[in-house]
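>>> 3D, please:
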Amino acid sequence: MKIIDSKGRLFGKVSILDLGAAGVILLAVAGIFFFPGTSVIPGVAQSNVKSIEVEVLVRGLSAGDFDGLLAEFQEDKQASIVIRNQPAGTVEILDTERLPRTTPVPQPDGTVKALPDPRPEVALIHDMVLTFGSQAQVTSAGVVIEGTKKLKIGTPIRLEGRTYDFNGSVITIRTDVET
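Predicted coordinates for the structure are as follows:
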């Protein structure tokens, strides 16, 4: 009996090409599991990771029970954030500040005053400044959250929680925060 027959089969049963393909696949799988290479987040130096505080301006938030929403922020201080449509982890909600809804009213002497908006439909529209804290890498190019998401003033952010999902815009980033 020949070791390799005229059709290129080993002992007349298995093709040599099939054995070669199976060997390449086994080597690839072994290479993936035993030599995985670099980490998923390349270039993140752990020594540059600092605590940061970020203030987000939320304008025109429609909420029927705004006080209940503020109470939820106090109760469940964790929120998921999305930066440029990419999930960027969770943050800790530190503070919320309700901003008054005003409208400019001309005065008889020609000046303009900002007075509370009397329109009934505005009662369900709210503005606030939300402050959250997180860990981020501080680089010469700015603040980087989750290894790849750059955070700068003006960056749109989406906050998601148990009962809310709304957008805001970054207005302040503080990197000199004591932990």
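>>> Only C-alpha atoms from now on, for both contacts and neighbour counts.
Noted.
>>> Following the chain past the helix or strand harbouring residue 57, name the next helix or strand.
Using DSSP states H and E, residue 57 falls within strand 49-62. Once strand 49-62 ends, the next helix or strand along the chain (criterion: DSSP H and E) is helix 66-75.
>>> One more, please, to line up against the first structure:
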Amino acid sequence: MAILDSQGRLFGRISILDIGAVLVIVLVMVGVFLVPGTTGSVAQVGTVTQPVEVQLWTRGLSVADPAGFLEMLKTEGKVNIIIRNQPYGQVELLKVEETPRSIIVAQPDGSALSIPDPRPELGYTLDFIMTVGGEAQITDSGPVLGNSKLKIGTPVELDGKLYNFNTSVIDIKILDSPS
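Now for the predicted structure:
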């Protein structure tokens, strides 16, 4: 009796393809149940969370009523934040400060003078700095909100009932934990 017959069966009974399929299934089960992964909440057990204040600078946001928009932000008091396309959740809006737009005008004596930008279309354009606060995990590489590292220059998306716009981190303050 031959070990492998003309139809690809071992000892005339078991197909080599069936053995391969069973072997693949067993390897997948071992990989899923026995080999530990790097994700999950177990890795977050020993992390330290501290309150952080993050300053965000928004330039050139087009809105019909800039003063009304800033007032709406202040009254809402919270804002949904998305970091690198990863939703974090709501953070507290601590402060909103409008930044003026200005232009430099050369003077006849060679000096320069900064004056408010007189262009009428800037009546619909808003520049402002927001300060938001939340709890972040403090790691060796900096604060982490959700699963996203937060550093100066990180693009952030803000989402609310009537708005969705992008902004950028300009400052991060790690505060002491309340005792």
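>>> Need the TM-score between these chains.
Aligned and superposed, the two chains score 0.71 in TM-score terms (TM-score structural alignment, normalised by the length of structure 1); 173 aligned residues with a Cα RMSD of 3.7 Å.
>>> re the thing from before, same for the strand holding residue 57 of structure 1, what does it pack against?
strand 125-139, strand 165-174 (3 or more Cα pairs under 8 Å, 6 or more residues apart in numbering; DSSP states H and E).
>>> for the last one, the distance to its chain's centre please.
Think strand 165-174 of structure 1. Centre-to-centre, strand 165-174 of structure 1 and its host chain are 11 Å apart (Cα atoms, centre = their mean, to the nearest Å).
>>> for it, packing partners?
With contacts taken as 3+ Cα pairs under 8 Å, 6+ apart, strand 165-174 of structure 1 sits against strand 49-62, strand 156-160.
>>> Out of the ones you listed, the one nearest residue 111 of structure 1 is which?
Of all these, it is strand 49-62 that lies closest to residue 111 of structure 1, at 26.1 Å by Cα to Cα.
>>> Just give me how far that closest one sits from the chain centre.
The mean C-alpha position of strand 49-62 of structure 1 is separated from the chain mean by 12 Å, Cα atoms, centre = their mean.
>>> most tightly surrounded among the helices and strands packed on strand 49-62 of structure 1?
strand 125-139 (a mean of 19; mean count of other Cα atoms under 10 Å).
>>> for that strand, packing partners?
For strand 125-139 of structure 1, the packing partners by 3+ Cα pairs under 8 Å, 6+ apart come out as strand 49-62, strand 86-99, strand 142-145.
>>> mean offset of the shortest one relative to structure 2 (after superposition)
Here strand 142-145 of structure 1 is compared with structure 2 after superposition; its mean distance to the aligned residues, by mean Cα distance after the TM-score superposition for structure 1, is 1.2 Å.
>>> returning to what we had before: take the helices and strands packed on strand 165-174 of structure 1 and lay them out in a markdown table including mean neighbour count and distance to residue 91 of structure 1.
Shown next, in a markdown table, are these (neighbours: other Cα atoms under 10 Å; distance: least, Cα to Cα, whole Å):
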| stretch | mean neighbour count | distance to residue 91 of structure 1 |
| --- | --- | --- |
| strand 49-62 | 19 | 10 |
| strand 156-160 | 19 | 9 |
